[in-house]
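Chemist: how would this look folded up:
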Amino acid sequence: MPDPTTLANSVQTGECRLHELTDIDDVDADTAAAARRLIVEEQADIALDAVSDYGFPAAEATANIENMIGTIDIPIGVAGPVIVNGGALTGKRYLPLATTEGALLASVNRGCTVLSAAGGAVARVMKSGMSRAPVFRVDNVVTAKALVEWVRDNIDSLRDAAEETTNHGELESVTPYAVGRSVYLRFRYDTKDAMGMNMATIATEAACEVVEKETDAELIALSGNLCTDKKPAAINAVEGRGRTVTADVTIPRETVVDRLHTTPSAVAELNTRKNLIGSAKAGSLGFNAHVANVVAAMFIATGQDEAQVVEGANAITTAEVRENDLYMSVSIASLEVGTVGGGTTLPAQAEALDMLGIRGGGTPPGSNADGLAECIATGALAGELSLLSALASRNLSTAHADLGRE
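Modeler: A predicted model of the protein is given here:
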């Protein structure tokens, strides 16, 4: 077997490229990673000691990354336990959060404690569906209208073609949008426990072949940005993408006063002036305090696609006084999560999903991914409750200072 130094030399002399190292006979993924580290260390004049210290065979990550040189450790902590009263998951759970932001875990943990004291958060997935929206070119508005009508009349043919590519995905709908000579078809799929982006892409490609064969439309791109993936988009806020999930709680007034050192009316007013009016004035798509914090931390911990935090932060927080008590909710419109495939198969991320009791495919299919969405929504609610209360009691900066944060 060639050693890392020999392999590094072969790259530097132009005999092969970084990504071709594992194509060489008898070269395993760990040896290839070591060779790449040698190249980077020499070029940057550094030592990659920490990056090289990883706890699983590099071959286990070949589906997750290319040109691997090692891993980066991110601290992971837990908040809770918190009582989750979900449609797919119930009971006490520790929520795994991976982050480098000091005070985040402490804040979410405080919120979890208050949620549990109030009987826990109630969480429900309102709808689910992964979308992919190809764009076609047509001759004019007349042919655009004809394509729209053809799609509506031939949904069964599109469904047959799409579902032929997958054992689990189901085509739920195809919604056409015409803009001049461009026609966008927003395909929406039930992807069960998979996040489903790859599944939706492959299935949509098969359906597009039917469109091109049976009409005069020409496919320009498999993604026309009306999906919308990894970008802020009003269509996701309205129509949803992935899981649309809501969590709420009613907290007795005395609990708010004793544990959060504020009042229901103060939290409700702050939420209106900050999260609703302030966000509206800013033109924000998310009307919340920091939902992205919990979404990002739980995405990293459980092996989700971290770029989709952009859509996961598409959330609205509400707060109101009900019979002197505090009612709060967090509604996340487009939470794209899965418990099979992708980063969920990596060892640490699999353990985090085991912590929640939802790794792999659920029974019935889709229930584990629903459970993960409910846990994330519960964590987001805990984070919103804690931060808004800290702001309402004017002790946010004090809390950070007490935890030694700069």
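Chemist: switch to C-alpha atoms for all contacts and neighbour counts from now on
Modeler: Noted.
Chemist: just so I have it, where are all the helices in the stretch 1-150 of the chain?
Modeler: Under the criterion DSSP state H, counting those that start in this stretch, the stretch 1-150 of the chain carries helices at the ranges 4-12, 29-44, 104-117, 141-153.
Chemist: Counting by contacts, list what the longest one packs against.
Modeler: Helix 29-44 sits against helix 4-12, with contacts defined as 3 or more CA pairs under 8 Å, 6 or more residues apart in numbering; DSSP states H and E.
Chemist: So which elements touch the helix it packs on?
Modeler: The helices and strands touching helix 4-12, judged by 3+ CA pairs under 8 Å, 6+ apart, are helix 29-44.
Chemist: and the helices of the stretch 1-150 of the chain, which is most packed in?
Modeler: When neighbours are counted by mean count of other CA atoms under 10 Å, the highest per-stretch mean among those falls to helix 104-117, a mean of 23.
Chemist: Which elements pack onto it?
Modeler: Identification of packing neighbours for helix 104-117 by 3+ CA pairs under 8 Å, 6+ apart yields strand 76-86, strand 242-251, helix 253-260, helix 367-392.
Chemist: same thing but at 7 Å, please
Modeler: strand 76-86, helix 367-392 (3 or more CA pairs under 7 Å, 6 or more residues apart in numbering; DSSP states H and E).
Chemist: So what's the gap between the shortest one and the chain middle?
Modeler: Put simply, strand 76-86 sits 18 Å off its chain's centre (CA atoms, centre = their mean, to the nearest Å).
Chemist: Now show me the structure for the sequence below, then we'll compare the two:
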Amino acid sequence: MATTSRLSGLRNLDASERRAALAEALGRDEEFLAPFVDAGLSGEQAERMIENVIGQIAIPVGLATNFIVNGREVLVPMATEEPSVVAAASNIARMARPLGGITTTTSAPLMQAQIQLLDVADPHGARARILEAAAEIIDLANEQDPKLVEIGGGARELRVRIVPNTTGGVHVIVHLVVDVADAMGANAVNTMAEAIAPRLAEVAGGRQLLRILTNLADLRLVRARLAIEPEMLGGPDVVADMVTGAQLAVDDPYRAATHNKGIMNGISAVVLATGNDTRAVEAGAHSYAARDGRYRALSRFERAADGILVATLELPMAVGLVGGATKSHPTARAAVETTEVRTAAELGEIICAVGLAQNVAAVRALAAEGIQRGHMGLHARNVAVGAGATADEIDAVATALVADGRVRADVAEQVLAQLREQR
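Modeler: You can find the predicted model right below:
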């Protein structure tokens, strides 16, 4: 396991030196990090993953440091194109270390498939009949995936909902609850849903229509909590403003959308790096944020009695270690190895911890110096590159842009031209 995630000075190293530092911290040979060097995906491998392949797109993978999750030192790969995300999450993780880092918990890996039943004459009677036949139907579902059952997973429960149809009538919706173990679970639950749908339609006296999982994985939740001393954040006034600012995201959906986007900056970066389904996780998070009929913040900020900031986050987390790109993409495999996780639940907890750290970083920036100060300093480098700056010109152009206060492409081109004239 990692001896420490506190890799100070990492930003001053080049990429090869960072890989060496990572391998040393993990006590591993650098060879397992090879997929990070050239994106790790051959044309042949890409052809097998999706249809009509014409190439690949590379996304930078950064290393989030300083994380302690449930008492364990963790180094976390993050795939993102957005500047400041990796640095911000790492900085908050550093601030959380003195009070024990980030604590997480997770529920069982339960996913749900929905089977839509139509033309049911007696919806409530059909609900009763389906629940009476639940044992038979669950057995039929488990026959579809004996391997999952063998390792302790499988179908667990049937639930029946009668959902009003806004155009008239009702939908009878059956939820099949499945323990998917270390998988994300889409293929398993979809296969089961299709197998049991004809029998459900027969019992209900109607016809089947949709048979597919729901990404509102509200039975598969992960939670994270951190505490930070006020002095680390800038003092009691900053903490008070952070709590007040975060409350706006609970009360106002316009603020909540951006607040939650900040959470997903951290979460989606780790989900993508590990080859999991970013769209499924994002859909689950945003639908969970609106579960009471109003879109709200996923996190909560409070001041403890002693003035310490306490931030918490809860959301669905449907990620896996088996199947999909997690196994087929070499870089994703290397990313999972970097986290040193053994179960999908542990991976989900780390992802949630990163999301919370990123969220605290954004709220702190808003409550203190403003979001643009740190973000634009890093963004200026991208603007410099876009203006045509070479490796030995980027820092000078970026510094000039930040000093000028106008981090724009046209200004970067002017600065670059002036720099070259002076040479």
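Chemist: right, so of the helices of the stretch 1-150 of structure 1, which gets closest to residue 316 of structure 1?
Modeler: Minimum separation from residue 316 of structure 1 across the helices of the stretch 1-150 of structure 1 (CA to CA) falls at helix 104-117, 17.4 Å.
Chemist: which bit of structure 2 covers the closest one?
Modeler: Counting by TM-score structural alignment, helix 104-117 of structure 1 pairs with residues 85-98 of structure 2.
Chemist: In stretch 64-78 of structure 1, which residues are buried?
Modeler: Of all the residues in stretch 64-78 of structure 1, those buried under the rule 16 or more other CA atoms under 10 Å are 67-70, 76-78.
Chemist: and what of stretch 210-222 of structure 1?
Modeler: Along stretch 210-222 of structure 1, the positions that meet the burial threshold by neighbour count (16+ other CA under 10 Å) are 210-211, 216-219, 222.
Chemist: Out of the residues you listed, which sit inside helices?
Modeler: With helices taken from DSSP state H, the overlap with the buried residues of stretch 210-222 of structure 1 comprises 210-211.
Chemist: any chance of the buried residues of stretch 210-222 of structure 1 in CSV, with distance to residue 264 of structure 1 too?
Modeler: Formatted as CSV, the entries for the buried residues of stretch 210-222 of structure 1 read as follows, by distance: CA to CA, whole Å:
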residue, distance to residue 264 of structure 1
210, 56
211, 55
216, 60
217, 57
218, 57
219, 54
222, 49
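Chemist: how about the residue in structure 1 that residue 376 of structure 2 lines up against, secondary structure?
Modeler: When the structures are aligned by TM-score structural alignment, the residue of structure 1 matched to residue 376 of structure 2 is residue 401. Reduced to three states with DSSP: H, G, I helix; E, B strand; the rest coil, the structure at residue 401 of structure 1 is helix.
Chemist: now residue 401 of structure 1: how far from residue 5 of structure 1?
Modeler: Counting by CA to CA, to the nearest Å, the separation of residue 401 of structure 1 from residue 5 of structure 1 is 48 Å.
Chemist: Look at residue 407 of structure 2 and say how many residues are nearby.
Modeler: Taking other CA atoms under 10 Å as the neighbour definition, residue 407 of structure 2 ends up with a count of 22.
Chemist: To clarify, my last question referred to residue 154 of structure 2.
Modeler: When counting by other CA under 10 Å, one arrives at 27 neighbours for residue 154 of structure 2.
Chemist: which residue in structure 1 lines up with it?
Modeler: Under the alignment by TM-score structural alignment, residue 154 of structure 2 pairs with residue 170 in structure 1.
Chemist: same thing with residue 171 of structure 2?
Modeler: Residue mapping for residue 171 of structure 2 onto structure 1 gives residue 182, with TM-score structural alignment as the criterion.
Chemist: Also residue 264 of structure 2?
Modeler: Mapped onto structure 1 by TM-score structural alignment, residue 264 of structure 2 lines up with residue 292.
Chemist: Hmm, residue 378 of structure 1 is touching residue 121, no?
Modeler: Yes: at 6.2 Å, residue 378 of structure 1 counts as touching residue 121 under the criterion of CA atoms under 7 Å.
Chemist: These two: who's more crowded?
Modeler: Legend: neighbour count by other CA under 10 Å for residue 378 of structure 1 and residue 121, higher for residue 378 (35 against 31).
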